[in-house]
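Student: Here's a sequence, model it:
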Amino acid sequence: MLDKLKESLRNSPVIKKGEYDYFVNPVTDGIPLTEPELLEEVAEEIVRRFRPEADKIICIEAMGIHHATVLSLKTGIPFVVVRKRRYGLPGEVAVHQMTGYSEGELYINGVEEGDRVVVIDDVVSTGGTLLAVLEALREIDVDVRDVITVIDKGEGSRVVRERTGFSVKSLVKVDVIDGRVKVEDIPAGGQD
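Tutor: This is a model prediction of the structure:
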C-alpha cells in the first residue's frame, strides 16, 4: 500500500537549508513531476484511513493545495487555502508562522466560527506552520475535526500534540539519514 508514495520518497534528493535536511519530492514540492496517480493514491488512502467529515477542508499554501484539491474531489467537501498573501477581506485572520527553515505571515479567509474543518498539509516537520494555523483556528472558534498530513518528519507531530492537544494523522513517517530518505509505515490507527 502507498507504493508510489514510498518509492517517490526513497528517490527524493536531499538538500541542506542551513542545518535542516530538506527532501525534495512531488508531494512536498511539486518537483520533480507530480503524477496524478501519486496524488490519487494519497487521497484515496486519506479517505480510507481517516474518513474526513467536515464542512470545509483547510489547506496551507502552497503544497497543501494539490492534496486538498484531490481530497475535495473525492469527498465533495469544499476547501479554503491559508494564503501567504494578505487580501484584506472582512474576517481575515493573520497568522505568524515559523518553521525550521523559514518565517512569514499567513492569512486565513473563508472560515467562520462553528465551521467543522479538516486541516490538510503535505508534511509536518518542526510543527511551526501547523501550530500557527491551529492556534488561529482556535481563536476563530472553529471545530477542528482532524489534522492530516501526508508525511510526518521529525518531532513536529509531537510538538503540535503537546502544544495544542491536536493529534496529527499522517500516512508515512520519514527521516533523512546519511543524505537519504528512510520511509516507515504508520499503521492505520497506529499514530499516537
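
Student: C-alpha only now, for contacts and for neighbours.
Tutor: Noted.

Student: can you give me the helices in the chain?
Tutor: With DSSP state H applied, the chain shows helices at 3-10, 26-29, 36-50, 65-75, 128-140, 156-164, listed in chain order.

Student: Take the ones you listed and lay them out in JSON lines including mean neighbour count and distance to Val118.
Tutor: JSON lines is the format used below for the helices of the chain (neighbours: other Cα atoms under 10 Å; distance: least, Cα to Cα, whole Å):
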{"stretch": "helix 3-10", "mean neighbour count": "17", "distance to Val118": "22"}
{"stretch": "helix 26-29", "mean neighbour count": "20", "distance to Val118": "19"}
{"stretch": "helix 36-50", "mean neighbour count": "16", "distance to Val118": "10"}
{"stretch": "helix 65-75", "mean neighbour count": "19", "distance to Val118": "10"}
{"stretch": "helix 128-140", "mean neighbour count": "20", "distance to Val118": "11"}
{"stretch": "helix 156-164", "mean neighbour count": "18", "distance to Val118": "15"}
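
Student: To compare with the earlier structure, here is another sequence to fold:
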Amino acid sequence: MSATNSDQSVTDDRVARIASSIRVIPDFPKPGIMFQDITTMLLDPVAFKDTIDLFVERYREKDISVVAGVEARGFIFGPPIALALGAKFVPIRKPNKLPGAVISEEYSLEYGTDKMEMHVGAVQTGERVLIIDDLIATGGTLAAAIKLLERVGANVVECACVIELADLKGRDRLGDKPVFVLVSST
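Tutor: Model (predicted):
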C-alpha cells in the first residue's frame, strides 16, 4: 500500500499515517482477495480524524450540498464530512434497506447484477453532490451511484475514496467523473 493520493503534488504526513493504519487481510472473504480493512484505521483516532480532515479540506470551497455515502463503509465517512461541510447526508443502499419510496439503479457484477437505491426526493435537481466510499475497486457501485444521482438531476462533483485498488481499473467505469483517493493499493 502506498501513501500517495491522487493529487501527486500534495505531500502530507497524514496520508502516510492513514495508509499505515489500514490492515490488509489475505484471502478474505474468499481466496485471492487482499481485503483492505479500514476498521484498524477507525481504532486510531488520529488517523480517522486525518481522513475526515483531508476530505473536508478538499471539499470545503466546492459548494457541496449533498454528501452521498455508499453502503456500507461510505456511511462511516460521509456523515462527519457532511456535517463539517454544512451539507446533508444521503445514504445510497443495497436493495430493500430503505423504508418508503426509492429509486434504484442496477449494475453488473462479475457474476450477476445488484442494485443501489436512494430515497425519492432525497436529492434535488441541481444539487452539488460528493459521493464517498471507503474503496474503489472495479468501480461498479460508484458508477451506479453516479447514474442514480444524475437521474434525479444532481451534479456529481467528484467521487472520494480512502483506498483505490488501482490494478482493477475502477476509474475506467466512471467516465469523466473525477475521483479523489488518499491511498493507492495494488
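
Student: quick one on the thing from earlier: and the helices of structure 1: which comes nearest Val111 of structure 1?
Tutor: helix 128-140 (7.9 Å; Cα to Cα).

Student: so where is that closest one in structure 2?
Tutor: Counting by TM-score structural alignment, helix 128-140 of structure 1 pairs with residues 140-152 of structure 2.

Student: Would you mind measuring from the residue nearest to Lys17 of structure 1 when sequence neighbours are not counted to Val118 of structure 1?
Tutor: Nearest non-adjacent residue to Lys17 of structure 1, counting by Cα to Cα, 6 or more residues apart in numbering: Tyr101, 6.4 Å away. From Tyr101 of structure 1 across to Val118 of structure 1, the span is 25 Å (Cα to Cα, to the nearest Å).

Student: Those two: which is more packed in?
Tutor: Val118 (22 against 13; other Cα atoms under 10 Å).

Student: Residue in structure 2 paired with that one?
Tutor: In structure 2, Val118 of structure 1 lands on Leu130 (TM-score structural alignment).

Student: Contact partners for the nearest residue to that match once chain neighbours are set aside?
Tutor: Spatially, and ignoring its direct neighbours in sequence, Leu130 of structure 2 is nearest to Val67 (4.9 Å; Cα to Cα, 6+ apart). Residues in contact with Val67 of structure 2 (Cα atoms under 8 Å, 6 or more residues apart in numbering) are Gly78, Pro79, Ile81, Ala82, Ala87, Lys88, Phe89, Val90, Val129, Leu130, Ile131, Ile132.

Student: I'd like the distance between the residue nearest the centre of structure 2 and Leu54 of structure 2.
Tutor: Taking Cα atoms, centre = their mean, the centroid of structure 2 lies closest to Asp133, which sits 1.8 Å from it. Asp133 of structure 2 is 14 Å from Leu54 of structure 2, where distance means Cα to Cα.

Student: again with Val24 of structure 2
Tutor: From Val24 of structure 2 to Leu54 of structure 2 the distance is 22 Å (Cα to Cα).
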